[in-house]
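J.: sequence and computational prediction follow.
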Amino acid sequence: MLAIAIIEDQAAIRESLAEYLDAQPEFRCVLAAESVERFLACIGDVNPSPRLVLSDIGLPGGRSGIEGLPLIRQRLPQAEVVMLSVFVDAERVFEALRAGAVGYLEKSTMPEQVKEALLQVAAGGSPMSPAVARHVVRYFQPRRPDEELLSPREQQIVRAIEDGLSYKLIAAKLGISVETVRNHIRHVYAKLQVNSKLEALAELRRRGR
C-alpha cells in the first residue's frame, strides 16, 4: 500500500478524502492535517512516511500550500506532492508546479479521479486537470521562435486533457501507451519550469539587476 498524507483546512473535505482513500486497497492514509505547520509538527511521528502528499493551497497559519512545498520536500525528499485547490488561475498553477508540485487538480475533482491521479503519480506520471491544460495551451501559444515549444504530440495530449479525456482514452486515441502519455506530460511540466527560469533571468537582465 502507498502511504498518503492530506493537508486540507476544511474538516469535511479532509475527513471525506482521508476516509475514501484509506478505504482503497492501494492506499493507507497516515496523516490528515489542517495546515502546513500542523503537518510539519506531526510528520516526525508518522510511520511509514507518506510517499504521496495531497495539499490544498489556501490554508490557515503562516504558510500557504505553495509556500509549504519546499519545506515538505525538505522533510520528505522521497514524497511527491499534488495540489488540490479551488484556485485554477495560471499564476498559482505555474507557481505551484515551479515550487515542486508534480500535479495540480481542481478541488471539484471526484474522489475516484483523485485516486486515479495519485496512482498516476506513483507510476511516475504528473496529473493535469482540464483547467490546468487550458493554461498550458495558452502559455505556449503563441511563443517566440527562439523559445521551446510543445512538440506536436505534446500539443495533442494537452488538448485531449483539456477536452476531459483520461490518460487511458488519450493513449487509445493516439495509439500509444499510457506510460508514453505520462512521459509527455512530465516533459510539458519540465518545459514550463525551464521557460519560467529563462524568462525570469531575461526580466532581471532587462531591469539591469
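T.: In hand now; what should we look at?
J.: drop to CA atoms for contacts and neighbour counts, all remaining ones
T.: Will do.
J.: show me the residue sitting in the middle of the protein in space.
T.: Gly103 (1.5 Å; CA atoms, centre = their mean).
J.: now for the longest helix belonging to the chain, which elements pack on it?
T.: Counting residues, the longest helix found in the chain (DSSP state H) is helix 178-206. Here helix 178-206 is seen to pack against helix 90-99, helix 152-162, helix 167-174 when contacts are counted using 3 or more CA pairs under 8 Å, 6 or more residues apart in numbering; DSSP states H and E.
J.: and it, how far from the chain's centre?
T.: Centre-to-centre, helix 178-206 and its host chain are 14 Å apart (CA atoms, centre = their mean, to the nearest Å).
J.: next one for the comparison:
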Amino acid sequence: MTGNDAAILKVLVVDDHTVVRRGITSYFDLLDDIELVDEAYDGRNALDKLAALSAYDSLPDVVLMDLLMPRMDGIAATAEIRRRYPAVAVVVMTSFGETQRVHAALEAGATGYLLKDAGPAEVAAAVRAAFRDEVFIDPAVARALTREMVAPPTGTATLTDRERTVLILVAEGKSNREIARELDISERTARTHVSNMLTKLRLQSRTQAALLAIKEGLVNPS
C-alpha cells in the first residue's frame, strides 16, 4: 500500500508522552499513504477526539494506542472505541511486553500489538495490517506467547503489573479504600483488582495472599 495511488490511511495517535506523539507524527509526515488526523493524551481525550471527528464523518481508520495512561488506560479505551466505532481498528503500543497485557488488549478488541522500541517501518506495517483487518503482533511478543502456550505461567507470573501491585498492597495490610487512594482509582475498581488477583492465584483470603507475597519475596515479613 505505497505509492500515490494507494489509499490514505487516517490515524489517531494516543499517548500521554508528548515526545512519543511527536516522534510518530514526524515519521508519518514522511509517508504518502498514512495521515495523522489528530492526537490525544489519554483514553478519555481519545474518545472526545473521536466523537468530534465522527460528527464531521472524519473518523480515523486506525487508532495507535498507548496502554498505561492516566484517567482512562489504553485497554479500557480500546474496548470503548471498538464498542462505539466498530469500523475503527486499534493498534496497541506499550513499553511492556508481558503476555498478560497482550491478552487483555486483544480481548478488548485490538488488532495489533507493538512495543515502543519498534522501528518506524514496523509501526507503519502494523497500521497498514490493521487497516486490512489483519492481526499484527510484535515478533518478540509473539515468541513470548508461543512459549506461554508450551508452558503456561503459574502463580504470581499470571498477574498483570497492576494486580501484582495490588497483591503487595494487600500484603501490607491495606484496605480496598486505601488501595484505591494509593492507585488513584475507585474503590469498586480496587475491589475488582483484589478479586481478580485472588482468583488467578487460587486463594480464598487476603491473609493467604499476604503469606504468598512474603514467600515470593514481594514484601518483607513484618
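T.: Right, received. Where do you want to start? Here the structure is a predicted model, which is why all the values come from computation and not from measurement.
J.: I'd like the helices and strands packed on helix 178-206 of structure 1 written out as CSV, with distance to Met83 of structure 1 added.
T.: Output for those, formatted as CSV (distance: least, CA to CA, whole Å):
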stretch, distance to Met83 of structure 1
helix 90-99, 8
helix 152-162, 17
helix 167-174, 19
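J.: same list (those) but as TSV, adding mean neighbour count and distance to Arg38 of structure 1.
T.: Putting those into TSV (neighbours: other CA atoms under 10 Å; distance: least, CA to CA, whole Å) gives the following:
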stretch	mean neighbour count	distance to Arg38 of structure 1
helix 90-99	18	20
helix 152-162	18	34
helix 167-174	16	34
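J.: and those helices: which comes nearest Tyr20 of structure 1?
T.: With distances scored as CA to CA, the stretch of these nearest to Tyr20 of structure 1 is helix 167-174 (22.2 Å).
J.: and the angle for that closest one with helix 152-162?
T.: Interaxial angle of helix 167-174 of structure 1 relative to helix 152-162 (axes from the mean of the first three to the mean of the last three CA atoms, to 10 degrees): 130 degrees.
J.: contacts only, for the counterpart of Leu97 of structure 1 in structure 2.
T.: Counting by TM-score structural alignment, Leu97 of structure 1 corresponds to Leu106 in structure 2. By CA atoms under 8 Å, 6 or more residues apart in numbering, the residues touching Leu106 of structure 2 are Gly112.
J.: then Tyr104 of structure 1?
T.: By CA under 8 Å, 6+ apart, the contact list for Tyr104 of structure 1 reads Val82, Met83, Leu84, Ser85, Val93, Ala96, Leu97, Pro127, Met128, Ser129, Val132.
J.: now, the residues you listed that are in strands?
T.: The members of these that map onto strands under DSSP state E are Val82, Met83, Leu84, Ser85.
J.: can you give me the neighbour number for the second one?
T.: It stands for Met83 of structure 1. 26 (other CA atoms under 10 Å).
J.: now do the same for it: its match in structure 2.
T.: By TM-score structural alignment, Met83 of structure 1 lines up with Val92 in structure 2.
J.: contacting residues for that match?
T.: Counted by CA under 8 Å, 6+ apart, Val92 of structure 2 has contacts Leu64, Met65, Asp66, Leu67, Gly74, Ala105, Ala110, Thr111, Gly112, Tyr113, Leu114.
J.: for the third one, the count of nearby residues, please.
T.: Here the neighbour count serves as a burial measure; for Asp66 of structure 2 (other CA under 10 Å) it reads 28.
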